[in-house]
Every structure is written in structure tokens, then in C-alpha cells.
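Q: Have a look at this prediction, sequence included:
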Amino acid sequence: MGIFEKMEKHGHEQIVFCYNKPTNLKAIIAIHNTTLGNAIGGCRLWRYESERDALDDSLVLSEIMTCQSAIADSDTGGGKIVLWHDFDDTPDEAYFRALGRFIEGLKGRIVTYPDLGTDTNHMRYIKRETDYVMLFGAPTGGAESAEITACGVYWGMKACAKEVYGISELDGLTIAIQGVGSVGDKLADYLMREDLKLIVTDLNYDRLKNVQDKYPQTRIVKPEEILSSECDILSPCALGPVITKKNVSDLRCKIIAGPAYNILEDISLSDELKRREILCAPDSVVNCGEMFLTEDAFKILSKKQALASAEKIYDIMAKVIAKSKRENISTYEAAHRIARERIRKVGAIKDILKSPVIFSRKEIKGE
């Protein structure tokens, strides 16, 4: 499938390929939809196997961002910046400043922030060349992206528990976390406020030890055992896809809710999970906590404001579940319908001129 065919399939507005030979920068800027406002999307640095993999990731992730923005009632659109790191050296200041100049050239079409493989220091380099970048955390008075994302997942889980078990408290449940990196570790902190059992796995021993040092009762399992672990809630916090056609029958949970993007190998699996009576929270919903880091594409909220806003994910998830039941569709399809409907309605009023030209009586008469 060609690039334009892929853009048509996913509904993208613009794909920008950026290359800078001196720094070996290879970037793909994907802008999916800007009906609601400037596209917003993280800047991901990853060692993709191929150019095609990098492009496909940018297309999928930017589309998810559009859904997240619409679901979160944000006045932003969806985009993503993917950096294809296919060399041995660590990207330096010049590398990210080169990216900043490409972003500046788009004049606000997209605003970015740290994502997998990048951090606030990298964003500071980008900011030397453009204002279309957000810096989160203590220096700005805002919340860290990992913390706000974990908070949102926590509240999304509670909404799912309310539907499945009749109570929003997680006391007495067993929750399995796949991946305890920055978000997974923060999620464990939120979960252990309640009286529950925790199962974790990760490829990194130090991360596992960190969680078990804080919560000695935590049970550690091998990565290949986490999906088949007996639990109430499975929370994928690592790279997707996680649930595939091959392993879906291994699941021993009632709820899937985690911050991993692309939890499902194929969207058709959402129907299979529904058939198996497993409630799967769409990543576009429970992972949209980062949308509450800002009031719009530029104004960063305080940590207190952001965390309070992330609690809205409980109501958003409940709304998605209700629509899923009412229309007998998967939660994924329900989330997408809610997002598409908001985009359609807002898009329909865009041809109204907000500031019409006012002519004086003399001008009308030609005096």
C-alpha cells in the first residue's frame, strides 16, 4: 500500500518527512486531524527495523491522538513525531535542534512533548528553535507525563471495576502490570493505596526490584507468564501490540486497562474480547491522561489541576461503556464513534465566520 493510500485509509491530513545529513536526523511528522485545533503529539525516538515500520507507527499513533483529544474534550487535534534512530551514537543537541527547526516550519500545525525515548532535556533543545513544544514537570509547575498518565489509568480501571464488579473500589482485586517503567511504576503507587494484590513483570530486573522494595507483597512473574496469570485486571504498560490472535485465548482476566499504545494487534480483537466477556478499556481513553497536562496546546496546567482533571477519565470510560452496551458494539468502536461525532459536529461550524468584516454605512453607499 502506497503512502497516499495509507493516508486515505487512516484519514490523515499531512505527513512530513524530515532529513538532516549532518545530524543524521530522520523524522516523520504525522498530522492526522486538526478540526478541533493544533495537532498535539509526543516525540518518539525508537530503533525501528525499517522506514515502513516508522511510518506505520506514526500513522497509527497520530490517529490515536486524534481520538484522545476528542474523547478528552480537548481543543486539540492529533499528531505524532517519530524519530527513526538507526545509528549507534546517542542523538545530541544539534539533532534535536534540527528537529525543532522542522517543527517551527510548520508554524504550529503540531505541538510536541516527550514520549518514548525522549525526555524534557531533549525538548529543551527543541525549544531553542521553536515554541511549539511543551516542557512538563517541576520547573514549569506542572505534572510529569508519567504521573498524570498513571493517574488516568487508575481512574479508568475504577470505572471498569464498577461495570464488572459493581463497585469502583479496587480492594480485594488482583491486578497484573506488564512493564513497570516510568508509567507502570507510578501506576503501582496509585494501586497500592488500596488493599489489593499486585503481580508485575518487566524485562529489567532493577525496575522489578524497585517495585518489590516498596511493596514486598508484590508477586513477580516471568514476562511470558503475565498474560496467562490469574487476575481481575491486566494492565499492559509496555510496548504494543500486547493482545494477539495467538494469545487472546490465554487471558485469565476480566478487565484489560493499561497505558500501552496499540494494546490490540488488530482492532477486530476488540470484538473477540467482547465475546469472551472481557472488558477492554481502549488505549485512546485510559491513556489520555496526558491530554490533561494542558488547558490547550500551549498552556500547561499546574500539577494539582492536571491530576484533578485526570479523574475525568472515570466518567469518560463510563460513557464509553454505556455506549458500548446500548449499541451492542465493542468499547473500541464506542470510543471511536464518540470521538468522530464530536469532530463532525465541531467541523460543521467551521465555515461560520467568527469575525465578519463590518462596513460602515458610508462604505456601503460608496461615499
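A: Looks like it arrived, so ask away.
Q: switch to C-alpha atoms for all contacts and neighbour counts from now on
A: Fine.
Q: residues making contact with the helix or strand containing residue 199?
A: In the assignment (DSSP states H and E), residue 199 maps to strand 197-201. For strand 197-201, the external contacting residues (CA atoms under 8 Å, 6 or more residues apart in numbering) are 172-180, 188, 192, 208, 217-223, 226.
Q: Restricted to strands, list the residues you listed.
A: 174-178, 219-220 (DSSP state E).
Q: Buried by neighbour count, from those residues: which ones?
A: Buried by 16 or more other CA atoms under 10 Å: 174-178, 220, out of the ones in strands among the contacts of strand 197-201.
Q: Adding distance to residue 263, write those residues out as a markdown table.
A: Shown next, in a markdown table, are those (distance: CA to CA, whole Å):
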| residue | distance to residue 263 |
| --- | --- |
| 174 | 20 |
| 175 | 17 |
| 176 | 15 |
| 177 | 13 |
| 178 | 11 |
| 220 | 21 |
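Q: Figure out the length between the terminal residues of stretch 68-75.
A: One end of stretch 68-75 to the other measures 11 Å (CA to CA, to the nearest Å).
Q: Same question for stretch 11-25.
A: Stretch 11-25: ends 26 Å apart by CA to CA.
Q: Buried residues in it, which are they?
A: Under 16+ other CA under 10 Å, the buried positions of stretch 11-25 are 12, 15, 23-25.
Q: Name the residues that touch it?
A: By CA under 8 Å, 6+ apart, stretch 11-25 touches 7, 26-33, 59, 63, 83-85, 91, 94-95, 98-99, 102.
Q: by contact count, what packs against the strand or helix carrying residue 160?
A: According to DSSP H and E, residue 160 maps onto helix 145-165. Applying 3 or more CA pairs under 8 Å, 6 or more residues apart in numbering; DSSP states H and E, one finds that helix 145-165 contacts helix 182-191, strand 255-256, helix 283-286, helix 303-310, helix 312-327.
Q: between it and helix 312-327, what angle do the directions make?
A: Note on geometry: by axes from the mean of the first three to the mean of the last three CA atoms, to 10 degrees, helix 145-165 and helix 312-327 are set 40 degrees apart in direction.
Q: roughly how far out does helix 145-165 sit from the chain middle?
A: 14 Å (CA atoms, centre = their mean, to the nearest Å).
Q: Please apply the same query to stretch 155-169.
A: Mean C-alpha position of stretch 155-169 versus that of the full chain (CA atoms, centre = their mean) differs by 21 Å.
Q: And the spatially closest residue to residue 178 that is not a sequence neighbour, how close does it get to residue 111?
A: Leaving aside its sequence neighbours, residue 178 sits nearest to residue 236 (CA to CA, 6 or more residues apart in numbering; 4.8 Å). Look at residue 236 and residue 111: by CA to CA, they are 27 Å apart.
Q: and what of residue 41?
A: Applying CA to CA to residue 41 and residue 111 gives a distance of 6 Å.
Q: Please apply the same query to residue 83.
A: The gap separating residue 83 from residue 111 is 15 Å, by CA to CA.
Q: take a look at this one as well, against the first:
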Amino acid sequence: MTSEALPPTATPGVFDNVEHADFPHQRVAFCYDRRTGLRAIIAIHSLALGPAIGGCRIRPYADENAALADALRLSRSMTYKAASAGLDHGGGKAVIIGDPANVKSRELFEAFGRFVEEQGGRYITACDVGTVCDDMDIIGGVTRHVAFRSTAVGGSGDSGLNTALGVLQAMRAGAEAQWGTAELTGRTVGVEGLGKVGYNLVSLLHAEGAQVVATDVSAAAIERTRTEFPEVRIAESVLDAPVDIYAPCALGGTIDTTTVERITARLVCGGANNQLADPALENTLAGRGVLWVPDYVANAGGLIQAAGEVAGWTADATSKDVEAVFDTAKRVIDFARDSGVTTGVASRQLADQRIRAAESD
């Protein structure tokens, strides 16, 4: 008997997508609950350093492939973020398909929490785009593998301030490399996105004496910033504004083949994930004398807070570790300079060393 050949697929399948040349994803779970309509994907990229940790985001993805691509890309970034920050965690991410304004309910989050529990502690979920601490409280009712619960139930609360604090520290390290001083007084910083990270970053920059130019697609976010910080200048765009530092703090991919040529800043350091639409664009930035602090280095403050909540750290201990993002960013920048590579390559090499050492134990 001869076996019938399978027809060729038009696009790579799931098992092709989860592979990666260096570290393939270790587990991808597709979660469906008929009663609530939950459609979610939990992607666990690496468990080499410890349980995977990463947020749960809700977005109205165009289709399941788009949701899968986002989960895989983000979970891999979380692996590098955890490894770079010195945490004993791997990278994971969960995505729920739907508009957060319509699909969120207690029942849906309880169903999602049960899927998290089924991972047996391999994945710890947390807040992300479209989810808040109250949602984590519901999830925490069915699984202990959750972070960013509200302080009212013993959690660490919202991660916006710690993420912004980490970005500020990475920005100071980048400023030291570019201008010889970590002081941001008098520097002009373009903050793109005024959500919980961008808004807190504006506040911290204001305290540092920096001049801030900001933008957001939300009129409410702009009005809030105007009210609290009337000295902040609002612009249509900050990416190509005359600023010293460009801080992308909205969704990723803002630096692409077109926008990369418009950047006037000498330092790019922000809270958004996956800022480069193509990793090769870092070479273009470097060729133009622009220093990029890799996003997963700069925005590790929230992840550090999540790990601290899971481990039972005090708020002071967490803040101290978040402030150490300065040292992490400086180590990456110095390694890149000494090795003759970009900061993106340097950060990946340093993280790879740590992951491989754990895998060989």
C-alpha cells in the first residue's frame, strides 16, 4: 500500500511558526470555551530559566493567525527580557481574541484562569494591553499563577510606574553613552503614547528636568497630560520631531523602513514592545549614529514587578531591582561597543549565554 502525499500548504502551519533557529517555543496552547466564547492562545517560549511569565492581552485580531503571530513574537521577547533582567523566569504570553470593550466578563476571565491553571505552573499571566488589575483579581480566583493583582487583594497593583521607571533608567544609561552624562536635565524627549507607561514616564521626566513633547491617538489621554503637565508640548508626531530622545510607548512596529529615515533623535528608548518592524533596521539606526536601547531591556520594569509579586518581594525591593535596569542597559551598551556589534545583537548574545548555560545544567 502506498501512502497518499499530503497537499502542500499555502502558508506555514502552526508547527512551522513555533520553531526558531535558536530557541523554539516549548508549548503553545489553544484555548476555547464554548460557554463564554473565549478564544485564547497561551505561548510558552522557554522554561530554561524558570516558569514562563508574561501578560495577557486582548485585541480584536483580524484572525487566529494574526493572534498566533503576536503571541509567538511577544513570548519570545519575554524570554529575552527575563534573561536580560537576571530573572529566574522564561518567556510566555497569552492573547485573547476580541474587543476588550465587548468580550470582557467575569465568566470569560474565570475560563481563561482555568486554562492557565492547566499549564501546571509553567505559565504565569499578568496584565497587558486590554487587561487591568481587576481582571487579574478574577483570574486569581481560579489560579495562583497570576501577577499584577490589585493591592486590595495582596497584589502589587498596576505595572505602569515600574515599567516607566525602568525606561527612565535605561534612558539615563543611553544618555550617558551618547552625551557623556546620565543627566536628562535640559534634554528634549518625545514620548509617543500616553497610556499607563507613557503617562508615568512623562511624570518622571518632568521630575528629572527634561523637556517633553508628547503625542497620543486618544484625546482623553492628551487632555489628562495637558491638565497634569501644562508645560508638556503636544505634537502630531514625535518620531520625526526635533528631539534628543525618541521614546515609543504605544504599540510596536513604529520604526519601519519609511520612518527610520525620519528619526531626528540620537537615542531611541521607550516602553513599547517590538519597536522595530524588522530587526535589521537597527543597522540603519546605528549607521545614522542613533543608539537604540533594546525594548526588552528598557521596559523590563513591569516584568520585574510581576516576578517580585510572585516571589513575595517588598515594594522597596522591587523598586531597587527596577532601578538596576540602568546597570543592565549600560552592560549591553558597553558590550556592544567593545564587541563591535549593535546593542540588539549584544543584548541577545548576553541573554543567549544565560539561557544556554541554564539548558546545559
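A: Alright, I've got the coordinates. Because the structure is a prediction, the values reported are computed rather than measured.
Q: Which position in the second structure pairs with residue 106 of the first structure?
A: With TM-score structural alignment as the criterion, residue 106 of the first structure lines up with residue 119 in the second structure.
Q: Sorry, slip of the keys, the one I care about is residue 138 of the first structure.
A: Match for residue 138 of the first structure (TM-score structural alignment): residue 151.
Q: show me what contacts the residue lying closest to its match once chain neighbours are set aside?
A: Of all residues not flanking residue 151 of the second structure in the chain, residue 157 sits nearest, at 5.2 Å (CA to CA, 6+ apart). Neighbouring residues of residue 157 of the second structure by CA under 8 Å, 6+ apart: 133, 148-151.
Q: Out of those residues, flag the one nearest to residue 281 of the second structure.
A: Taking CA to CA as the measure, residue 148 is the one of the contacts of residue 157 of the second structure closest to residue 281 of the second structure, at 33.2 Å.
Q: For the closest residue to that closest one other than its chain neighbours, which three-state class applies?
A: Spatial nearest neighbour of residue 148 of the second structure, excluding adjacent residues (CA to CA, 6+ apart): residue 157 at 5.0 Å. Following DSSP: H, G, I helix; E, B strand; the rest coil, the label given to residue 157 of the second structure is coil.
Q: what about residue 157 of the second structure, distance to residue 136 of the second structure?
A: 10 Å.
Q: what touches both of those two?
A: 148-150.
Q: how close does the helix or strand that contains residue 116 of the second structure sit to the first structure?
A: Using DSSP H and E, residue 116 of the second structure sits in helix 106-118. Once the two models are superposed, helix 106-118 of the second structure sits on average 0.8 Å from its counterpart in the first structure (mean CA distance after the TM-score superposition for the first structure).
Q: tell me what that helix is packed against?
A: strand 27-33, strand 38-44, helix 133-139.
Q: one more time with 6 Å, if that's ok
A: For helix 106-118 of the second structure, the elements it packs on are helix 133-139, judged by 3 or more CA pairs under 6 Å, 6 or more residues apart in numbering; DSSP states H and E.
Q: what stretch of the first structure does the helix it packs on fall on?
A: Going by TM-score structural alignment: helix 133-139 of the second structure matches residues 120-126.
Q: And the matching stretch, what's buried?
A: 120, 122-126.
Q: For those residues, give me TSV that also has distance to residue 334 of the first structure.
A: Formatted as TSV, those follow (distance: CA to CA, whole Å):
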residue	distance to residue 334 of the first structure
120	34
122	36
123	35
124	38
125	39
126	37
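Q: out of those, who's nearest residue 278 of the first structure?
A: residue 120 (37.0 Å).
Q: Give me the mean distance between the helix holding residue 160 of the first structure and the second structure.
A: When the second structure is overlaid, helix 145-165 of the first structure sits 0.4 Å from its aligned residues on average, using mean CA distance after the TM-score superposition for the first structure.
Q: circling back to that earlier point, output the ones in strands among the contacts of strand 197-201 of the first structure as TSV; include the columns distance to residue 202 of the first structure.
A: TSV is the format used below for those (distance: CA to CA, whole Å):
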residue	distance to residue 202 of the first structure
174	17
175	15
176	11
177	9
178	6
219	12
220	9
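Q: sorry, back to before: which of the contacts of residue 157 of the second structure are buried?
A: By 16+ other CA under 10 Å, those give 133, 148-150 as buried.
Q: Those into a markdown table, with extra columns for distance to residue 345 of the second structure?
A: As requested, those are exported to a markdown table (distance: CA to CA, whole Å):
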| residue | distance to residue 345 of the second structure |
| --- | --- |
| 133 | 34 |
| 148 | 31 |
| 149 | 35 |
| 150 | 37 |
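Q: Among those residues, name the ones in helices.
A: residue 133 (DSSP state H).
Q: Give me the aligned partner of residue 232 of the first structure over in the second structure.
A: Taking TM-score structural alignment, the alignment pairs residue 232 of the first structure with residue 244 from the second structure.
Q: nearest spatial neighbour of its match, skipping sequence neighbours?
A: residue 265 (4.6 Å).
Q: For the one you found, what is the corresponding residue in the first structure?
A: Match for residue 265 of the second structure (TM-score structural alignment): residue 253.
Q: do the same with residue 292 of the second structure
A: Aligned counterpart of residue 292 of the second structure in the first structure: residue 280 (TM-score structural alignment).
Q: One more: residue 81 of the second structure?
A: So residue 81 of the second structure corresponds to residue 68, using TM-score structural alignment.
Q: ok, now residue 43 of the second structure?
A: Using TM-score structural alignment, residue 43 of the second structure lines up with residue 30 in the first structure.
Q: With residue 184 of the second structure instead?
A: By TM-score structural alignment, residue 184 of the second structure lines up with residue 170.
Q: Okay, residue 79 of the second structure and residue 333 of the second structure: tell me how far apart.
A: Remark: distance between residue 79 of the second structure and residue 333 of the second structure (CA to CA) = 19 Å.
Q: neighbour-wise, which of those two wins?
A: Of the pair residue 79 of the second structure and residue 333, residue 79 is the one with more neighbours under other CA atoms under 10 Å, namely 31 against 25.
Q: one step back: am I right that the residue nearest to residue 244 of the second structure is in a helix?
A: No - applying three-state DSSP, one finds residue 265 of the second structure to be coil, outside a helix.
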